[in-house]
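Colleague: pasting the sequence and the predicted model now:
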Amino acid sequence: MYGRYKSGEPIRKLALAYRINRSNVDYLMKLINHHGIEILDNTSKTHYDPEWKKQIIEEVIIGEKSVYQTSIKHGLSSPGVLCNWIKQYKTAGYVIVEKRKGRPSTMKKPTKKYENMTDAEKIKYLENKNLYLELENDYLKKLDAVIQKRKQQPPKK
C-alpha cells in the first residue's frame, strides 16, 4: 500500500481498494513517512512507561499540541490511543493509571478512615491530596488563560 501511495496514488483510492477508512490510511502513511516502514515491524503488544505517557499527555494538554500530530511524532498506533490516555488521565484526577493484567480480584480491600491511619499513612495521604490539588489548580489556571486569550481574539466572520 505504501508503495502505491509513494507512486502518487491518492489516499481516497487506497482506502477504497483496501476497504479501510480514509483517515486511517492517511494516518498510517504519515506515520510511515515520519518514522519509516520499520514502525510496522512491532508485532508484540507495546507497554508504555507511565512517565512517558504523562509527558505525552501533558504535551497535548499543557503544550496545546494536537493529538493527531503528537501521536504521529511519538509513533502511536492511532490517535485514539492518546485520546483514551487523556480521558483516563482526566477521569483519574490527573494521575496516570496503569492497567493491570489478569482477572481483577473479587475481594474488596477495606479502606481505612483518616482517623484510623497511622501518622506515616496520614502524611502520605495528605501529600497525595496536596499534589492532586496543585495539579488541578495549575490546570485550571492554564485553562483560564486559554479562555481569556480566546475572548481577546476578534470574532471570525
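Modeller: Received it, and whenever you're ready, just let me know what you need. Small disclaimer: the values here were computed from a predicted structure and weren't measured.
Colleague: only C-alpha atoms for contact and neighbour calcs from this point on.
Modeller: OK.
Colleague: contacting residues for the residue sitting nearest the centre point of the chain?
Modeller: When C-alpha atoms, centre = their mean is applied to the chain, the residue found nearest the centroid is L82 (3.0 Å). Residues near L82 by C-alpha atoms under 8 Å, 6 or more residues apart in numbering: 57, 67, 71, 76.
Colleague: secondary structure element holding it?
Modeller: helix 79-91 (DSSP states H and E).
Colleague: next SSE downstream of that helix?
Modeller: Counting by DSSP H and E, the element after helix 79-91 in chain order, helix or strand, is helix 119-152.
Colleague: what are the buried residues along that following helix?
Modeller: Across helix 119-152, burial judged by 16 or more other C-alpha atoms under 10 Å covers no residue at all.
Colleague: the structure to be compared is supplied as follows:
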Amino acid sequence: MTKLSRQDKIDIYNSWKHYGKSSKQLAKEYGVCSGNLRYMLSLIERHRLKILDKGHITYSVEFKEAAIKRVLFDHETSYRVSLELGLPNQGTISNWIRNYIKDGYNVINHKKGRPTHERQRQANPGASKANQRPRTRELEAYCSDRIRKKIRRLGLSKN
C-alpha cells in the first residue's frame, strides 16, 4: 500500500463526494486497500478535512483505557469507536486490546522502535562470554606481534 499525501486524500474525498466515484474504483486508482479507503472517507466525512492536519499523536494511558473499555465492556464496535475518537487507523484499537490482554489486563505505553544498543548486548549472552574468555600468554604474544607488525608497516609507508 502506498502512503497518500494530504492532497491525495483531499482529491479522493472530493472524487467520492462530488463525482460519485466508488471507493473500490478510487482504491484501484490510488493503489490502496478499499477497506482502509472507506475508513478514511468515513473519518473525513465525520471530522471534516481538519482531521488530516493531525500529526503523530501519542495517546495517554487513560485515553487508551477508556477506548478499550468502550469496546470490551460497553460492546461498541471498534470501527465506531475509532471513528468517534478520530484515530488514524481502524486497527489501532484492535492492537490496543491485544496488548491489553497480553499485558495482563493493564494498559501500558510500549516504547516504539528497536531496543537501545545496551539492551541488545545484554540480550545476547553468547557474545559477552566470547569477550570474557581467558587469554593465554601465547594468544597475547601473537596479538602483540601482529600489532608491532602493523606499526612497522605504517611507519614505512610514511617515509
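Modeller: Yes, it's here. A quick note: this is a predicted structure, and the numbers were derived from the prediction, not measured.
Colleague: and the contacts of L82 of the first structure, which is closest to V95 of the first structure?
Modeller: Nearest to V95 of the first structure among the contacts of L82 of the first structure: I57, at 10.7 Å, using C-alpha to C-alpha.
Colleague: now that closest one: how far from S7 of the first structure?
Modeller: Separation of I57 of the first structure from S7 of the first structure (C-alpha to C-alpha, to the nearest Å) stands at 35 Å.
Colleague: ok, the two, which is more surrounded?
Modeller: Between I57 of the first structure and S7, I57 has the larger neighbour count (other C-alpha atoms under 10 Å), namely 23 against 8.
Colleague: which non-adjacent residue is nearest the more buried one?
Modeller: Computed as C-alpha to C-alpha, 6 or more residues apart in numbering, the closest residue to I57 of the first structure that is not its neighbour in sequence is I86, at 6.0 Å.
Colleague: what is the neighbour count of that neighbour?
Modeller: I86 of the first structure is flanked by 22 other residues according to other C-alpha under 10 Å.
Colleague: counterpart of it in the second structure?
Modeller: Correspondence of I86 of the first structure to the second structure, assessed by TM-score structural alignment: I97.
Colleague: surely its match touches I68?
Modeller: Yes. The pair I97 of the second structure / I68 is scored as a contact, 6.2 Å apart, by C-alpha atoms under 8 Å.
Colleague: buried stuff in stretch 46-66 of the second structure?
Modeller: Within stretch 46-66 of the second structure, the residues that count as buried by 16+ other C-alpha under 10 Å are 51-52, 64-65.
Colleague: measure K149 of the first structure to G63 of the first structure for me?
Modeller: K149 of the first structure is 15 Å from G63 of the first structure, by C-alpha to C-alpha.
Colleague: who wins on neighbours among the contacts of L82 of the first structure?
Modeller: I57 (23 neighbours).
Colleague: so the helix or strand that one falls within matches what in the second structure?
Modeller: Element membership of I57 of the first structure [criterion: DSSP H and E] is helix 50-61. Mapping helix 50-61 of the first structure onto the second structure (TM-score structural alignment) gives residues 61-72.
Colleague: mean deviation, that stretch versus the first structure?
Modeller: Aligned to the first structure and superposed, stretch 61-72 of the second structure gives a mean residue distance of 0.3 Å (mean C-alpha distance after the TM-score superposition for the first structure).
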